[in-house]
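# next comes the sequence, and after it the predicted model I'd like to discuss.
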Amino acid sequence: MPEMIFRVRWPDGRETDCYSPSLVIRDYFTPGQDYSVREFLAKADTALTEASERVRARYGFPCSRALRQRDAIQQASAAFLNQSGAQVRILSFSL
């Protein structure tokens, strides 16, 4: 399964590399696009859960790294959820 790193810029300017065990991230995000924090959080949750399930279908167990990444995104997003107009930008994808 091809892995992917997607780089995001948080509303405070911090940049983070995020991991996915699948290219499914491309179905949910577009590099250069801004997403509200809530939209980013929802899409990341769906995409990383789907990626983990793809691993389960192929290997018989979920991808714990994808689920940890999902949890890390939830944690990082919490600080911005109540900031009006806060945006997360998808900077890039890399294989």
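On my side now, so go ahead. Nothing here was measured: the structure is a model prediction, and the numbers come from that model.
# alpha carbons only for contacts and neighbour counts from here, please
Noted.
# hey, where'd the strands end up in this structure?
Using DSSP state E, the strands found in the chain span residues 4-9, 15-20, 34-36, 87-94.
# not counting the third one itself, show me its contacts.
Right, strand 34-36. 85, 86, 87, 88, 89, 90 (CA atoms under 8 Å, 6 or more residues apart in numbering).
# same deal with the longest one?
By CA under 8 Å, 6+ apart, the surrounding residues in contact with strand 87-94 are 4-11, 29-37, 40.
# please point out which parts of it sit buried.
87, 88, 89, 90, 91, 92, 93 (16 or more other CA atoms under 10 Å).
# cool, stretch 31-42 as well?
Applying 16+ other CA under 10 Å to stretch 31-42 flags 34, 35, 36, 37, 38, 40, 41 as buried.
# please compare the first structure with the one that follows:
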Amino acid sequence: MPAVNIKLRWPDGKVSTAYSPSTVVFEHFKAGHSYPLADFLSRAETAFNAASERVKQVHGFYCSSAMDSLDGLRLLARQYPARNARVEVLGLSTQGAEQV
């Protein structure tokens, strides 16, 4: 199961990376797109829960790394209370091959 790193730019310009154990995140995020913060968090919730579920289907247990990534994104998002805050997906990469 290929893992995916998602490179993000937050409303203040900070860049971070989130880890997903599954490519299911490609169904929820597109490189080069910017999402309103609430939409981004909703997509992240769906994507990382689906990724963890895929790990469970293959290995018999949920992925704590996916849940840790989701928790980290929620924590970061709390820093940006503005209604017009947006998160940009700079790239999604699997095994060193980046999609931009």
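Received the coordinates, thanks. Note that the structure is a prediction, hence the values are computed from the model and not measured.
# what's the TM between chain one and chain two?
Once superposed, chain against chain, the TM-score is 0.96 (TM-score structural alignment, normalised by the length of the first structure); 94 aligned residues with a CA RMSD of 0.6 Å.
# top helix in the first structure by residue count?
Counting residues, the longest helix found in the first structure (DSSP state H) is helix 37-59.
# tell me what it is packed against?
Contacts defined by 3 or more CA pairs under 8 Å, 6 or more residues apart in numbering; DSSP states H and E place helix 37-59 of the first structure against helix 64-78, strand 87-94.
# excluding covalently adjacent residues, which one is nearest to residue 74 of the first structure?
residue 41 (6.5 Å; CA to CA, 6 or more residues apart in numbering).
# before we move on, the earlier item: mean distance of the longest helix of the first structure to its aligned residues in the second structure, please.
Averaged over the aligned pairs, helix 37-59 of the first structure sits 0.4 Å from the second structure after superposition, using mean CA distance after the TM-score superposition for the first structure.
# by how many degrees do that helix and helix 64-78 diverge?
170 degrees (axes from the mean of the first three to the mean of the last three CA atoms, to 10 degrees).
# got the contact list for helix 37-59 of the first structure?
Contacts of helix 37-59 of the first structure (CA under 8 Å, 6+ apart): 1, 20-25, 28-29, 61-64, 66-67, 69-70, 73-74, 77, 80-81, 86-88.
# give me the buried positions along stretch 56-63 of the first structure.
For stretch 56-63 of the first structure, by 16+ other CA under 10 Å, it's 62, 63.
# how far away from the center of its chain is that stretch?
From the chain centre to the centre of stretch 56-63 of the first structure is a distance of 19 Å (CA atoms, centre = their mean, to the nearest Å).
# next: stretch 86-99 of the second structure.
The answer for stretch 86-99 of the second structure is 10 Å, by CA atoms, centre = their mean.
# repeat for stretch 18-32 of the second structure
Taking mean C-alpha positions (CA atoms, centre = their mean), stretch 18-32 of the second structure and its chain are 6 Å apart.
# cool, stretch 15-30 of the second structure as well?
The answer for stretch 15-30 of the second structure is 4 Å, by CA atoms, centre = their mean.
# centroid-wise, who is the farthest residue in the first structure?
Within the first structure, residue 60 marks the point farthest from the mean C-alpha position, 22.6 Å out by CA atoms, centre = their mean.
# distance check, the aligned partner of it in the second structure against residue 68 of the second structure.
Counting by TM-score structural alignment, residue 60 of the first structure lines up with residue 60 in the second structure. Here residue 60 of the second structure is placed at a distance of 18 Å from residue 68 of the second structure (CA to CA, to the nearest Å).
# brilliant, that's me finished.
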